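> Here is my input, please return the structure:
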Amino acid sequence: MPTISKKGQLMPQSPIRKLVPYAEEAIKKGKTIYYLNIGQPDIKTPKIALDAVKIHSLDILAYTRSEGSEDYRKKIANYYRKNDIQVNHDDIIVTTGGSEALLFAFGSIMDMDDEIIIPEPFYANYNGFSTASGVNIVPVISKIEDNFALPPIEEFEKLITPKTKAILICNPGNPTGYLYSKEEIQKLAAIVKKHDLFLIADEVYREFAYDGNTHYSIMQEKGLEDYAIMIDSVSKRYSMCGARIGCLVSKNKQVIQTVLKFAQARLSPPTLAQIASEAALDTPQSYFDDVIEEYVERRNILIDELSKIEGVKVAKPKGAFYCIAELPVKNSDDFAQWLLEHFDVNKETVMVAPAGGFYSTPGVGLNQIRIAYVLNKNSLIKSVNIIKEALKVYKD
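Model prediction:
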C-alpha cells in the first residue's frame, strides 16, 4: 500500500475546526450550539461589495494577472496611504486569502529546516504553514499573567541561530487580542536589522484597535524597507471571510519578485472576489466606527462575565476579536469535546477552540481556550453561563 508523506503525517489538525464532527452530532440530537471557536464575524458584509458582484458586466470569467488586477492593487495602495503606509501598487501581490500570502512568504525567504521565531500563543495555522514549508517554528512564550505582552528582546536574541530567517508577529493578535505598541515594533525592528532577519507582520485585524489605542504597522517604521513583509486580508475587515482575498506587501523588490513566481505558479487570485474586494475599499468610515463600538461592547461583556467564574483567568484584548481564557481543567481538548457530546443547558451548548493548538511548545496552553466574540451580546452572555455551569460538573 502506498504511504503518506512524513510531512502529511506531521501536519497538525486545526484546533478551530477539528471538533466539527462532534458539533454535527450535537445538532442531530437537537442541541443549539453557540460557535465561539471560529473568527467568522456575524457583522454584515458591506452592501457595496456584494452589489459589485451582482451587477458586474463580465462576459467571460477570465484569469486576472498573477499579482492581482492593477486597478485593485492601486486602490489597495491608496487605502494604505490613507493609513500612513507609503507603498505603491507594485509593492503588493494579491493572494488567495492571507493564508496564501503567508505560504508565499515562507516559501520565498526560507529553505528546508530554516527557523522562524514566533511569540506564542499564535494563530494555529502558523503551525500548518511551517509544516507545509518544511520550516521549524522557534517559539518565544508570552504569558497570560502579562496580558500576552511582547517578551523581552533578550528572549528573542537567545533563540537566534544561523538558521533563523525571520520573526513573525500577528498585530493585533490572534488568539490573544494583544496590540503591539509602536515602541515594541521599534524593538523588533532593531533586532531584525541587527541580525539581518525578515520581520513578517500579519496585520489582518488592523482596524480593530480599542480603548483609544492605534495600530502601528511595520510598514510605517523607517529603515525597515528591506526587512518588512506585511500580510493582509479582507476577511475580517469587511466580514468577507469567504472571498479568500488577501495580499502580501513589501518594499523589498527581491521579495516581491520571488513571491510573484509563486503567484504565477498558481495562476491568479479569484476574479469575482477581487471585484468585491475592490468595491469594499469604498466602504465608509461609519461602517468601521459602528463595528468597533460593537466589538468593544462584546469584549467588555465577555471579559466581565468570564471574570465572575471561580478559577477562570482571562486576558483583556486590546484589539481583534479573540481572547484566551484559562480554565480550572487539565485538558481543554477533552473539555471542549465533552461540552458538545455530554453537556447542555436547556438543549444549548458551546463550541470553543482548545488553546493547546495555538502553541508549538508541547504541554503549554492545555488548560486554556480561545474564544471568538463574534456573536451578539445576548448569545455571549448565554455562552459564558453554559461554560460556568459546565465547570461545576465537569471532571477531568
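> C-alpha from now on. contacts and neighbour counts both.
Noted.
> residue boundaries of the strands in this protein?
Remark: strands assigned in the chain by DSSP state E are 32-35, 92-95, 115-120, 136-141, 164-170, 198-202, 228-233, 246-249, 313-314, 322-326, 348-351, 353-354, 368-372.
> tell me the angle of the last one relative to strand 322-326?
With axes from the mean of the first three to the mean of the last three Cα atoms, to 10 degrees defining the directions, strand 368-372 sits at 150 degrees from strand 322-326.
> swap in the fifth one?
Interaxial angle of strand 164-170 relative to strand 322-326 (the same axes, to 10 degrees): 100 degrees.
> who does strand 164-170 touch, helix- and strand-wise?
Judged by 3 or more Cα pairs under 8 Å, 6 or more residues apart in numbering; DSSP states H and E, strand 164-170 is in contact with strand 115-120, strand 198-202.
> quick revisit: please produce a markdown table containing the strands of the chain, extended by mean neighbour count and distance to residue 22.
Putting these into a markdown table (neighbours: other Cα atoms under 10 Å; distance: least, Cα to Cα, whole Å) gives the following:
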| stretch | mean neighbour count | distance to residue 22 |
| --- | --- | --- |
| strand 32-35 | 19 | 11 |
| strand 92-95 | 28 | 33 |
| strand 115-120 | 23 | 27 |
| strand 136-141 | 20 | 30 |
| strand 164-170 | 23 | 30 |
| strand 198-202 | 24 | 31 |
| strand 228-233 | 26 | 30 |
| strand 246-249 | 26 | 31 |
| strand 313-314 | 20 | 26 |
| strand 322-326 | 24 | 22 |
| strand 348-351 | 24 | 9 |
| strand 353-354 | 28 | 13 |
| strand 368-372 | 26 | 17 |
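> structure for this one too, so we can compare:
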Amino acid sequence: MPTISAKGLSMPESPIRKLVPYSEKAKKAGTKVFHLNIGQPDIKTPEVALNAVRNFDFEILEYSHSAGFESYRTKLATYYRTHGLPVEVADILITTGGSEALLFAMGVTMDAGDEIIIPEPFYANYNGFSTASGVKVVPIISGIETGFALPPIADFEKRITSKTKAILICNPGNPTGYLYSKEELLQLAEIVKKYDLFLIADEVYREFIYDDQPHLSVLNIAGIEQNAIMIDSVSKRYSMCGARIGCIVSKNKEVMQTAMKYAQARLSPPTFAQIASEAALDTPQSYFDDVVAEYKERRDTLVEELSKIAGVQVAKPRGAFYCIAKLPVADADHFAQWLLESYSYNGATVMVAPAAGFYSTPNVGKDEVRIAYVLKKADLIQAVEILKNALEAYPGK
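Now for the predicted structure:
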C-alpha cells in the first residue's frame, strides 16, 4: 500500500476547526451552539463590495495578472499611503488570502531546515505553513501574566542560530489581541538588522485597535526596509473572509521578484474576489468607526463577564477580536469537546478553541482557550453564562 509523506503526517490539525463534527452533531440534536471558536465576523460586508460583484458585466471570467489586477494594486497602494505607509504599486503582490502570502513569504526567505522564531501563542496555521514549507518553528513563550507582551529581546538572541532566517509576529495578535508597542517593534528592528534577518509582520487586524495606543507597521520603521515583509488581507477588515484575498508587501525588490515566481506558479488570485476587494477600498471611514466601536464594546463586555467567573484569568486584548482565557480545567481540549458532546444549559452550549494548538511548545496552554468576540453583546453575555455554569458542572477540573 502506498504511504503518506512524513510531512503530510506531521501537518497539525486546526484547533479552530477540529471540533466541528461535535458541533454539527450537537446542532442536529437540537442544541444551540454559540460559536466563540472562529474569527468569522458577523459584521455586514460593505455594500459597495457586494454590488461590484453583482453588477460586474463580463462574457469571459479571465485570469488576472499573477500579481493581481494593476488597478487593484494601484488603489491599494493609495490606501496604504493614506494610512501613512510608504507603499508603491511595485511593493504589492496580491495573494489568495493572507495564508498564501505567508506561504510565499516563507518560500522566498527560507529553505528546508531553516528556522523561524515566533512569539507564542500564535495563529495556529503558522505551524501548518511552516510544516508545508519544511521550516522549523522556534517558539518563544509569552505569558498571560504580562498580557502576552513581547518576550525579552535577550530570549530572541539566545535562539538565533546559523539556520535562523526570520522572525514572525502578528500585530495586533491572533489569538491574544496583544498590540506591540513602538519600543517593542524597535527592539525587533535592531535584532533583525544585527543578525541580518527578515521581520515578517502579519498585520491583517491593523484596523481593529481599541485604546489610545496607535498601530505601528513594520513598513514604518526606518532602517529595515530590506528586512521587513508585511502580510495583509481583506478578510477581517471588510468582513470578507470568503473572498480569500490578501497580499504580501515589501520594499525589498528581490523579495518581490522571487515572490512573483511563486505567484506565477499558481497562475493568479481569484478574479471575482479581486473585483470585490478593489471596490471595498471605497468603503467610508464611518464603516470602520462603527465596527471598531462595536468590537470595543464586545471586548469590554467579554472581559468583564469572564472576570466574574471564579478561577478564570483573562488578558485584556488591545486589538483584533480574540482573547486568551485560562480556565480551571486540566485539559481544555477535553473540556471543549465535553461542552459539545455532553453539556447544555437552557438548550445551548458554547464552542471554544483549545489554546494548546496555538503553541508550538508541547504541553503548553493546555488549560487555556481562545475566545473570538464576534457575537453580539447579548449573545456574548449568554455564552459566558453558559461557560460559567459548565465550569461548575465539569468533572475534569
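> Mind checking the TM-score on these two?
For this chain pair, the superposition-based TM-score is 1.00 by TM-score structural alignment, normalised by the length of structure 1; 396 aligned residues with a Cα RMSD of 0.5 Å.
> about what we covered before: wait, which of the strands of structure 1 is closest to residue 287 of structure 1?
Ranking the strands of structure 1 by proximity to residue 287 of structure 1 (Cα to Cα) places strand 228-233 first, at 17.3 Å.
> May I see the helices and strands packed on strand 164-170 of structure 1 organised as TSV, with distance to residue 227 of structure 1 added?
What follows is these, written out as TSV (distance: least, Cα to Cα, whole Å):
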stretch	distance to residue 227 of structure 1
strand 115-120	14
strand 198-202	5
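> Between those, which one is closest to residue 325 of structure 1.
strand 115-120 (14.6 Å).
> That closest one against structure 2, how far on average?
Its matched residues in structure 2 lie on average 0.2 Å from strand 115-120 of structure 1 after superposition (mean Cα distance after the TM-score superposition for structure 1).
> ok, and the closest non-adjacent residue to residue 255 of structure 2?
The shortest distance from residue 255 of structure 2 to any non-neighbouring residue, by Cα to Cα, 6 or more residues apart in numbering, is to residue 108 (6.5 Å).
> From what I see, that neighbour and residue 254 are in contact.
No. Residue 108 of structure 2 lies out of contact with residue 254 (Cα atoms under 8 Å); the separation is 9.2 Å.
> When these two are compared, which one has more neighbours?
residue 108 (18 against 12; other Cα atoms under 10 Å).
> what about that one, distance to residue 247 of structure 2?
Residue 108 of structure 2 is 14 Å from residue 247 of structure 2, where distance means Cα to Cα, to the nearest Å.
> what's the answer for residue 110 of structure 2, then?
Per Cα to Cα, residue 110 of structure 2 is found 19 Å from residue 247 of structure 2.
> and stretch 341-348 of structure 1, which residues are buried?
Of all the residues in stretch 341-348 of structure 1, those buried under the rule 16 or more other Cα atoms under 10 Å are 343-345, 348.
> against structure 2, where does it fall?
Stretch 341-348 of structure 1 corresponds to residues 341-348 in structure 2, going by TM-score structural alignment.
> and the end-to-end length of the matching stretch?
Using Cα to Cα, first and last residues of stretch 341-348 of structure 2 are 12 Å apart.
> Centre of the chain to that stretch, how far?
Mean-position distance between stretch 341-348 of structure 2 and its chain equals 29 Å (Cα atoms, centre = their mean, to the nearest Å).
> hmm, who's touching that stretch?
By Cα atoms under 8 Å, 6 or more residues apart in numbering, the residues outside stretch 341-348 of structure 2 that reach it are 22-23, 25-26, 30-34, 349, 386, 389-390.
> next one: stretch 38-51 of structure 2
So stretch 38-51 of structure 2 is contacted by 16-17, 236, 238-241, 275-280, 282-283, 287, 291, 321-322, 352-353, 371-375 (Cα under 8 Å, 6+ apart).
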